[in-house]
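**Student:** sequence and predicted structure, then a few things I'm wondering about:
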Amino acid sequence: MRNFNLFRYGLISITGTAVAVLLIQLTQIGTVQAETREGNIGRGAVKMTGKALYEQSCLVCHGEDGEAVMPGVKDLSGANGPLLQDDKQLARSIREGVQRDGAMMMPPLGGNPRLTDKDIQKIILYMRKNF
């Protein structure tokens, strides 16, 4: 049986941002299922590190080492990157998302609606120590 590539014929068009959001959502579905299988039901039952939160919410676009892996995404490890902002500005960008030229470049909360302000602070601390 021959594969039919819908992208090749222009029947499906998807942007890099849409792919990133889809991947984030799929990652979260797997995380919720894993937490449920382990018996950790409820937000307070699971204490996640800044690294784990980054991997769950940011890694798909920003990469393992903070160097952008998606087109149009800022390099977190760069000398002129977003980490030059103070924690308050950086937290606001994570919470509200980032738009450039009217286009959503980063969804609010990195596409993870379960992120709390405490989680955001853990992510910022992890990024500052590692990038």
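**Tutor:** On my side now, so go ahead.
**Student:** for the rest of this, base every contact and every neighbour count on C-alpha atoms.
**Tutor:** Fine.
**Student:** show me what the longest helix seen in the chain is packed up against.
**Tutor:** Longest helix of the chain, by residue count under DSSP state H: helix 16-37. With contacts taken as 3 or more C-alpha pairs under 8 Å, 6 or more residues apart in numbering; DSSP states H and E, helix 16-37 sits against helix 50-57, helix 59-62, strand 103-106.
**Student:** nearest to Val32, of the ones you listed?
**Tutor:** helix 50-57 (11.1 Å; C-alpha to C-alpha).
**Student:** could I get the buried residue list for that closest one?
**Tutor:** Residues Gly50, Lys51, Leu53, Tyr54, Glu55, Gln56, Ser57 are the ones in helix 50-57 that count as buried (16 or more other C-alpha atoms under 10 Å).
**Student:** okay, now the one to match up with it:
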Amino acid sequence: MRIHALVAIGASLLMLSSASFVHAVKPEDNQATREKGKQIYEHACLLCHGVDGRGDGPAGWFLSRYEGPRPRDFRGGSYKFRSTPSGELPIDQDLFRTVTQGISGHMPPYSGLSEEERWQVIAYIKSFNQGFKGPVSIALLLPNPPGPPSAAGIDNGRTVYIKYGCQNCHGDNGYGDGKEALDGNLKDTHGHTISPGDLTERASFKGGSSAQAIYRGIMTGLDGTPMPSYADTIGGNDKDVWDLVYYILSLSQERQ
């Protein structure tokens, strides 16, 4: 049932996945822009990310202590949601996308800010990390989906899911109950035990639940977590990647 439902909405998924979050012309990254960004940061971001961007704001401590991952340490921490290879800093468009759409269950979307204001706060956030003053990272090629999913492709996606060990963390049926998770072996770079996403719940797709967002997560990994990049393994077979993407989407389709 869920396979047929997913195939039926394939066209709408294609349109959603190709949507762009970057429209406004970025203001020049200078002291004036960063000062305006600082004002926005102090009102909207400081409570979680802290005065110095270390992820140690008062609300951030509470979140990491009781509910979920620690807020991003902008000074040297890893960035999960990128279009760049694992271990590299995100490009500006990645930061803009995250600020705009938020992180499901953890960070609200800031689409209520004007696009200029979002670029200003991004300029200020980048000032915490000297790495952003170096050469700009090159984003991986992230193509649009090749076409609507098929039942045969989704079946192959299940095979790919097992072949690359996704079930070890996410579980046989995607509930986030794999052996590594149940044994408490999954930890972030701070040593905190973390839980893999429940792939049957769209809300657990923190980097976005569109087909292209899931493709991006598979190719780049989630730095700072046990989720690796598969660019050097499955990345050589684009059909298998897309079949895996649509299999993952099929796990949550029947609950929509």
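**Tutor:** Ah, there it is. Note that the structure is a prediction, hence the values are computed from the model and not measured.
**Student:** could I get the TM-score for this pair?
**Tutor:** Once superposed, the chains reach a TM-score of 0.52 (TM-score structural alignment, normalised by the length of structure 1), with 81 aligned residues with a C-alpha RMSD of 2.6 Å.
**Student:** still on that earlier bit, turn the helices and strands packed on helix 16-37 of structure 1 into JSON lines, columns for distance to Thr36 of structure 1.
**Tutor:** Listed next are these as JSON lines, based on distance: least, C-alpha to C-alpha, whole Å:
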{"stretch": "helix 50-57", "distance to Thr36 of structure 1": "16"}
{"stretch": "helix 59-62", "distance to Thr36 of structure 1": "23"}
{"stretch": "strand 103-106", "distance to Thr36 of structure 1": "28"}
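**Student:** closest to Val69 of structure 1 out of the ones you listed?
**Tutor:** helix 59-62 (5.5 Å).
**Student:** what residues in structure 2 pair up with the closest one?
**Tutor:** Aligned by TM-score structural alignment, helix 59-62 of structure 1 falls on residues 167-170 of structure 2.
**Student:** what's the mean distance for that stretch versus structure 1?
**Tutor:** Its matched residues in structure 1 lie on average 1.2 Å from stretch 167-170 of structure 2 after superposition (mean C-alpha distance after the TM-score superposition for structure 1).
**Student:** residues in contact with that stretch?
**Tutor:** Identification of contacts with stretch 167-170 of structure 2 by C-alpha atoms under 8 Å, 6 or more residues apart in numbering yields 161, 173-174, 176-181, 196-199.
**Student:** list only buried entries from those.
**Tutor:** Tyr161, Gly174, Gly176, Asp177, Gly178, Glu180, Ala181, Pro196, Gly197, Asp198, Leu199.
**Student:** at which residues are the helices of the stretch 151-256 of structure 2 located?
**Tutor:** 151-163, 167-170, 179-182, 211-220, 238-253 (DSSP state H, counting those that start in this stretch).
**Student:** including distance to Val121 of structure 2, could those helices go into JSON lines?
**Tutor:** Listed next are the helices of the stretch 151-256 of structure 2 as JSON lines, based on distance: least, C-alpha to C-alpha, whole Å:
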{"stretch": "helix 151-163", "distance to Val121 of structure 2": "38"}
{"stretch": "helix 167-170", "distance to Val121 of structure 2": "35"}
{"stretch": "helix 179-182", "distance to Val121 of structure 2": "36"}
{"stretch": "helix 211-220", "distance to Val121 of structure 2": "23"}
{"stretch": "helix 238-253", "distance to Val121 of structure 2": "32"}
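**Student:** can you check which of these gets nearest to Thr33 of structure 2?
**Tutor:** Closest of the helices of the stretch 151-256 of structure 2 to Thr33 of structure 2 is helix 211-220, at 29.5 Å (criterion: C-alpha to C-alpha).
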